[in-house]
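[1] got a predicted structure plus its sequence, pasted below:
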Amino acid sequence: MTQETITLYEAIGGDDTVKALTRRFYELMDTLPEAARCRAIHPSNLAESEEKLYEYLSGYLGGPSLYIEKRGHPMLRRRHFVAEIGAEERDEWLLCFRRAMDDTIANEKLRDIIWEPVERLAHHMQNKE
């Protein structure tokens, strides 16, 4: 008997869920007063940011490597140096991501699996005290 391995991408619902997650994330960032600092370091139009996060998360979660195919290696920290990301911006980003996951990924265990590396990544992105 062989065991089939599925990716997080497949387990959460694939492309539709990743799109819903990124859409919800940016809706929250754009509307939550408690995410104002994080919102302020983003462009006025969030469409390109949403597209990039969607592409990145698709590959990150084990789906198609859309970001790499289109834009090359993510080099996330380097690409984010244009924005000053302190603890407040980081925590506001994480707040939006957590709520977006809660709103779009039904399985709590899958949300927990995704959360830990995302939280580590957000801390890594901080570039100011």
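    Arrived safely. As the structure is a prediction and not an experimental result, all values here were calculated from the model.
[2] CA only for contacts and neighbour counts going forward, please
    Fine.
[3] so where do the helices sit in the protein?
    In the chain, the segments counted as helices under DSSP state H are 8-12, 14-31, 36-40, 47-60, 66-71, 76-79, 87-104, 108-125.
[4] mean neighbour count added to those helices, as CSV?
    Output for the helices of the chain, formatted as CSV (neighbours: other CA atoms under 10 Å):
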stretch, mean neighbour count
helix 8-12, 17
helix 14-31, 19
helix 36-40, 18
helix 47-60, 18
helix 66-71, 14
helix 76-79, 12
helix 87-104, 19
helix 108-125, 14
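[5] can you pull the contacts of residue 87?
    Contacts here follow CA atoms under 8 Å, 6 or more residues apart in numbering; on that basis residue 87 touches 126, 128-129.
[6] next one for the comparison:
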Amino acid sequence: MSTSFYEAVGGDEFFTALVEGFYAQVREDDLIGPMYPQDDWEGAEQRLKWFLAQYWGGPTTFNEKRGAPMLRRRHFPYEIGDAEARRWLSMMSNSLDQLEVSAAHRDALWDHMVRVAAMMINKE
């Protein structure tokens, strides 16, 4: 029986730490911090953790609670340009750097994050 990516990196513990590290930075960020729900930090963290865990082979909690991800549609109300995408990636990289994960798993996560950040850009 093969191990899922989710299990291989440490499951819920890994994704919780990744998202917590990311959001610790977002709360203080002047560029993308204001895009996040100031009255629902915990909910925003939970949703991102659900999404990442599900994408990488973990529980399907995101779909059960929120429906299909529709990432671009959900983020369309926010003006996301190259600067915002680069800042998001920088904070994700910082968070990822704090975790123990194999180079192959880190590369796979990073490649996905770079593609998602580029896909979210909706302004010049």
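    Received it, and whenever you're ready, just let me know what you need. Not measured: the values here are computed from a predicted model.
[7] quick revisit: ok, of the contacts of residue 87 of structure 1, which come out buried?
    Neighbour counting with 16 or more other CA atoms under 10 Å marks residue 126 as buried within the contacts of residue 87 of structure 1.
[8] closest to residue 71 of structure 1 among the contacts of residue 87 of structure 1?
    The nearest member of the contacts of residue 87 of structure 1 to residue 71 of structure 1, counting by CA to CA, is residue 126 at 22.1 Å.
[9] counterpart of the closest one over in structure 2?
    Pairing criterion TM-score structural alignment: the partner of residue 126 of structure 1 within structure 2 is identified as residue 121.
[10] so what's its match up against?
    By CA under 8 Å, 6+ apart, the contact list for residue 121 of structure 2 reads 79-82, 85.
[11] same thing but 7 Å
    80-82, 85 (CA atoms under 7 Å, 6 or more residues apart in numbering).
[12] make JSON lines from these and add distance to residue 17 of structure 2 to it.
    JSON lines is the format used below for these (distance: CA to CA, whole Å):
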{"residue": "80", "distance to residue 17 of structure 2": "25"}
{"residue": "81", "distance to residue 17 of structure 2": "27"}
{"residue": "82", "distance to residue 17 of structure 2": "26"}
{"residue": "85", "distance to residue 17 of structure 2": "21"}
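[13] looking at the residues you listed, which is nearest residue 8 of structure 2?
    Of all those, residue 8 of structure 2 sits closest to residue 85, with 27.5 Å by CA to CA.
[14] surely the closest one meets residue 117?
    Yes. Between residue 85 of structure 2 and residue 117 there is a contact under CA atoms under 7 Å: 5.2 Å.
[15] just want the most central residue of structure 2.
    residue 48 (5.3 Å; CA atoms, centre = their mean).
[16] for it, which non-adjacent residue is closest in space?
    Leaving aside its sequence neighbours, residue 48 of structure 2 sits nearest to residue 19 (CA to CA, 6 or more residues apart in numbering; 7.0 Å).
[17] got a list of what the counterpart of that neighbour in structure 1 touches?
    Correspondence of residue 19 of structure 2 to structure 1, assessed by TM-score structural alignment: residue 22. By CA under 7 Å, 6+ apart, the contact list for residue 22 of structure 1 reads 50, 53-54.
[18] how about residue 64 of structure 1?
    Going by CA under 7 Å, 6+ apart, residue 64 of structure 1 touches residue 58.
[19] any idea how far the alignment partner in structure 2 of it is from residue 11 of structure 2?
    By TM-score structural alignment, residue 64 of structure 1 lines up with residue 59 in structure 2. Applying CA to CA, to the nearest Å, the value for residue 59 of structure 2 to residue 11 of structure 2 is 10 Å.
[20] appreciated, that's everything.
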